[in-house]
Structures are given as C-alpha cells and as structure tokens.
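>>> Predicted model follows, preceded by the sequence.
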Amino acid sequence: MTDDQPEEWFRNSSSTAWGFLSAGAAIAIIVIDAATGWHPETTAGGVLFALVAYAAFFRTKVGVSEGDFVLHHLYSTVRFPMAALESVSVGRTLGAYAGGRTFVSGAVGRPLREAVKGAKREHKPLSNHADFVEDRLNGLAQDARDRRGIKRDSDEQFALAEDVRRSWDWPLIGATLVVAVVFAVLLVL
C-alpha cells in the first residue's frame, strides 16, 4: 500500500568517497595498462573491480520509497511496508527489525571506535550521521504506523511484516559474472 510517506534516502558519506576512489583506481589500472602494453586480463580485472565497487559503494543505500522501507544491498533490494518497521539501530551496520526478523545493511554504520563505545557515547542526531539516520527512520516508522492507526508490536504490525519482498539486480549480477568468468579464463590462459 502506498501512503503519504515522503521519499527519503540515506547513504553513508564515506561509502561515496571510497566508491569514487575505487572507481578511480579501476580506471587508472585500465588506462595505465593500455598505455604500457595492453593485457586483457588486467583490463578484465579492472572492470571486475569497478563493477564490485559500484555494487558495494554506490548501489547500497537505505531509504523510504512509496511507503516502503527499502534496503539496497550489493545485488538485491529488500522492501516492506514502513509501518512494519519495529525499530532501527545503527552500530557498525544498520539493523532494521520487523516481524521478528533482522535486516542488516552496511550502507549506514558507525566507525569502529564509535560503535565500541555503545551506550557510553553521546547521542547527537544533529552532528552525527548515524544518530540522525537512526532517529529519522524510527520517526518515519512511527509516523507510518500513526497514519494507518497501527499500534507498535501489534498483530497488525506483524502481519504487515509478512509482506517482505526481495528483488535481484539481474543485469548487474549478469555483468559481474560474465566479467568474472572472462577474467578467470584470461588468467588461466
């Protein structure tokens, strides 16, 4: 069911920086190889590295779209109604809880030093990205429940959690597999 839920996406800013560095490294490897005497296995390795970097750093994100809580993973997308979301907590990774299940995403997380502090650290949603995402998603879930008139931890909420949908990014999976096979064959030859 689509409701008046605003569309909002959250991405860890360091993932984007690492993504650009990885893409730049892959392009540099391919260009340097082409300039110094082309080796097909190096080019295939660079393309494979770029595809995996894209999946890991640019594709992964967490958000709300069309009334659903959405987790974009490396090669799949999980979505379920926002009102089914019981809670979100962010440690090294984001953990979303719905219907007795935990859905994890590495798109948003805390640095190791901050995650180790746990409850001892200050909660600063205005200056800390992970705190902001945690508070915002929990607030959006409560708003979605309020709009539908559903109480937290009710049977209605658990029934909504049964509407978990996973879809696969087959073009990206196919491209990665083809390049990986080409790379492996070129290494053996």
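Great, that's in hand.

>>> drop to CA atoms for contacts and neighbour counts, all remaining ones
Fine.

>>> how far out from the middle of the chain is the lengthiest helix in the chain?
The longest helix of the chain (DSSP state H) is helix 13-35. On the basis of CA atoms, centre = their mean, to the nearest Å, helix 13-35 sits 20 Å off its chain's mean C-alpha point.

>>> adding another structure so you can compare the two:
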Amino acid sequence: MGEERPERFAPTSGRVMGLLGLTLSLGVVGIGLVDRDGIADWVIAACALIALLFWAAMLRPRVSLVGDDLVLRNMLETVTIPLAAVEELAVRQLLAVRAGDRRYVSPALGKSRRALRRPAGGAAARAGRTPTSPDRVHDVDYADFVENRIRQRMEDARAARGIRPSSQEQVALASEVRRSPAWPEVVGVLVLSAALVVTLVF
C-alpha cells in the first residue's frame, strides 16, 4: 500500500467564502499600497492579516491518504496519522478521528446540518462519484464516499500489519502520529499581528 498514489479529497465547504474573503482583503491591501494616502496603514495590515486567516482557515485545510497514512492539513498544522492506528472515525460537521487517547479533527470534510438529517450513504456515494463527475451529487454523498474510502484503507492497513481493532498494538501505533506546524502561516500570522499592533500604536 505504501506504493499507492496519494489520494487528495476536495474540501466539502468553505471554498467559495474563502476565495471571496481572500480576494476582497487582498484587493484592499493592493489599493492601499498603491494609494498611500487613501487607506490607513493599520487598515492595510488588518486586511493582510484577514486575507491570511481566510487562506489558512478555509482554503488550506485538506484531507489526504498518503501511503499508509491519513493526512489532515489544518489551519496552522499538518497531522499525519497511521491508518492502522485509527480507532474511531466520524464525519459530522467536521471529520473527527481518534487514535490512542487523542482526538484529531479537520474542517475540510463535513456535512451541513441539513445534510445530517438525510439518510446516509446514498447510491451515488456507493458508486464512488466525485465532485468532478458529470452527474455531481449532494455534498453529503461525497462526504459519505470519502468516509467509506478512508474506512476501507484503515481496514487494509490493519490487515497488512496484522493489527486487530482495539488491541494493544493499535494503541501503541498511535505514538507514531506526527504533527508539523505550518510555518509559513504561523510566521505570517505573527508578523502581520505585530504589524497591526505597531500601525495602531504609532
């Protein structure tokens, strides 16, 4: 399984609002940099910070399957979880995963409240249609498809390692979870926050 190509799943929400917010915020920054007398420096710094937050919160998050790992790219960090270590997985308004005694979430995959009231696992989800299919279906069907795909890969990974669910081996494997800070976003937030404070004070 480690030789398989990565599977990257499209986010189920936030893209349109994220792109709109990013575009508007960067537009104000651009105008402010061109017309130095028209927009205050603190407004430019605030809009730059808001643009970065739109990117980090709504556009950066993504769920992927890379080799034998589930990769959750979130706002300010990337979490890599061995699939065989996942004990519980649920897709509600967020994707929630439990490995060992820790719970990990991702906003990249989820269902709306309205979708949660519908019966789960429609025929389209079982057929494996994706957002690029000509006959695209409701987001809830795509979320069900991704959840089923992750569960399948979890079972395959456990079988390959000879690990039984809820066993000591599975609990021990949770120690291999890796968390990597999203340094460009972290540094950007710190720098722009400092710039906003400086422009407000001076």
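Noted; the coordinates are in hand. On a predicted model such as this, the values are computed, not experimentally measured, just so you know.

>>> what's the TM-score for these two chains?
For this chain pair, the superposition-based TM-score is 0.87 by TM-score structural alignment, normalised by the length of structure 1; 185 aligned residues with a CA RMSD of 2.1 Å.

>>> circling back: give the buried residues for the longest helix of structure 1.
Residues of helix 13-35 of structure 1 classed as buried: 15, 16, 19, 20, 22, 23, 26, 27, 29, 30, 33 (neighbour count, 16 or more other CA atoms under 10 Å).

>>> What are the boundaries of the helices in structure 1?
Taking DSSP H to define them, one finds helices in structure 1 at 13-35, 40-53, 112-117, 129-148, 155-160, 170-188.

>>> Looking at those helices, which is nearest to residue 77 of structure 1?
Of all those, it is helix 170-188 that lies closest to residue 77 of structure 1, at 11.2 Å by CA to CA.

>>> That closest one vs structure 2, average offset?
In the superposition against structure 2, helix 170-188 of structure 1 averages 1.4 Å from its aligned positions (mean CA distance after the TM-score superposition for structure 1).

>>> before we move on, the earlier item: ok, residues contacting the longest helix of structure 1?
Helix 13-35 of structure 1 is contacted by residues 39, 42-43, 46-47, 49-50, 53-54, 56-58, 107 when judged by CA atoms under 8 Å, 6 or more residues apart in numbering.

>>> From the buried residues of helix 13-35 of structure 1, pick the one nearest residue 114 of structure 1.
Nearest to residue 114 of structure 1 among those, with distances taken as CA to CA, is residue 15, at 16.9 Å.

>>> coming back round to it: can you lay out the helices of structure 1 as TSV showing distance to residue 4 of structure 1?
Converted to TSV, these look like this (distance: least, CA to CA, whole Å):
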stretch	distance to residue 4 of structure 1
helix 13-35	27
helix 40-53	34
helix 112-117	34
helix 129-148	8
helix 155-160	17
helix 170-188	30
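
>>> Nearest spatial neighbour of the residue most central in space within structure 2, chain-adjacent residues omitted?
When CA atoms, centre = their mean is applied to structure 2, the residue found nearest the centroid is residue 61 (2.7 Å). In this structure, residue 61 of structure 2 finds its nearest non-sequential neighbour in residue 74, 4.5 Å apart by CA to CA, 6 or more residues apart in numbering.

>>> what's near enough to touch the one you found?
56, 57, 60, 61, 62, 106, 107, 108.

>>> let's see it at 10 Å
Neighbouring residues of residue 74 of structure 2 by CA atoms under 10 Å, 6 or more residues apart in numbering: 56-63, 105-108, 181-182.

>>> So which of the residues you listed sit within strands?
Residues of these located in strands (DSSP state E): 62, 63, 105, 106, 181.

>>> The second one and residue 9 of structure 2, how far apart?
Residue 63 of structure 2 sits 6 Å away from residue 9 of structure 2, taking CA to CA, to the nearest Å as the criterion.

>>> More neighbours: these two, which one.
The neighbour comparison of residue 63 of structure 2 against residue 9 (other CA atoms under 10 Å) goes to residue 63, with 24 against 17.

>>> what about the closest residue to the more buried one other than its chain neighbours, how many neighbours?
The shortest distance from residue 63 of structure 2 to any non-neighbouring residue, by CA to CA, 6+ apart, is to residue 72 (4.9 Å). Neighbourhood size, residue 72 of structure 2 [other CA under 10 Å]: 25.
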